[in-house]
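Asks: Quick one: sequence and predicted model below, then my questions.
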Amino acid sequence: MQSAARTRWACRRGMLELDVILMPFMDNHYDNLPEAEQLIFQRLLEGIDPELYAWFMGHEKCEDPELAEMIKKIHKLNGAPVSF
């Protein structure tokens, strides 16, 4: 498992839209996640920006069930409506 500082750095993306989603989640909720979910979040951050953007915006469905649940959790905890 990587450090919180390294995970925080991985949240900084090349797309502002992703920064606006990932950074508040990292700052406000990451430390309260169970270790297993922290690992899933870290795995999510390994994705490429266009793929992450498509998943978070609901343009494409993430086929990985763990990552799809993490995306839903991020939206919910960030206070965004989840319609997919």
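Replies: The structure has been received and is ready for your questions. Numbers count the residues shown, from 1 in each chain.
Asks: from here on, contacts and neighbour counts on C-alpha atoms
Replies: Fine.
Asks: For the strand or helix carrying Ala10, which outside residues touch it?
Replies: Using DSSP states H and E, Ala10 maps to helix 4-11. Applying C-alpha atoms under 8 Å, 6 or more residues apart in numbering, the external contacts of helix 4-11 come out as 19, 22-23, 26, 42, 45.
Asks: Put this next to the first one:
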Amino acid sequence: MDEQTLLKKLRWRCRRGMRELDQLFERYLDSRWGSAPADEREAFLFLLDCEDDKLWRWFMGYEACPHAHLLPLLHRISALKA
């Protein structure tokens, strides 16, 4: 699958039940996805499979993410400017 098609599919998958999560994920796609290394892309795909309520608690710091390999990406996404 070409990169543009993949990006469109990912953008669709970034549509969550919470607008705040939509914005976080879309910012990542717009600013980092194109230059992200393979391991970071895999971590992002893993995040997209997680439940919204867990994601929100991890991003807000209400709960520690139990997946250590996701922590750098969670911090990177949280730090992206709107």
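Replies: Done, it's in. Note that the coordinates shown come from a computational prediction; the quantities given were computed from them, not determined experimentally.
Asks: Any chance you could compute the TM-score here?
Replies: Their TM-score after superposition, calculated using TM-score structural alignment, normalised by the length of structure 2, is reported as 0.84; 78 aligned residues with a C-alpha RMSD of 1.8 Å.
Asks: returning to what we had before: mean shift between the next helix or strand after the helix holding Ala10 of structure 1 and structure 2?
Replies: Reading on from helix 4-11 of structure 1 to the C-terminus, the next helix or strand found by DSSP H and E is helix 16-28. Compared with structure 2 after fitting, helix 16-28 of structure 1 has a mean deviation of 1.0 Å; criterion: mean C-alpha distance after the TM-score superposition for structure 1.
Asks: Which part of structure 2 matches helix 16-28 of structure 1?
Replies: Here helix 16-28 of structure 1 aligns to structure 2 at residues 19-31, judged by TM-score structural alignment.
Asks: hmm, back to that, filter the contacts of helix 4-11 of structure 1 to the buried ones?
Replies: Taking 16 or more other C-alpha atoms under 10 Å as the criterion, what is buried in the contacts of helix 4-11 of structure 1 is 22-23, 26, 42, 45.
Asks: Name the residues of stretch 6-18 of structure 2 that come out as buried.
Replies: 7, 10, 14.
Asks: Equivalent analysis for stretch 48-55 of structure 1, please.
Replies: Using 16+ other C-alpha under 10 Å as the test for burial, stretch 48-55 of structure 1 gives 52-53, 55.
Asks: and of these, the nearest to Met15 of structure 1?
Replies: Nearest to Met15 of structure 1, judged by C-alpha to C-alpha, of these is Tyr53 at 8.4 Å.
Asks: Mean deviation, the helix or strand hosting Trp56 of structure 2 versus structure 1?
Replies: Per DSSP H and E: Trp56 of structure 2 is located in helix 52-60. Helix 52-60 of structure 2: mean distance to aligned residues in structure 1 after superposition is 0.5 Å, counting by mean C-alpha distance after the TM-score superposition for structure 1.
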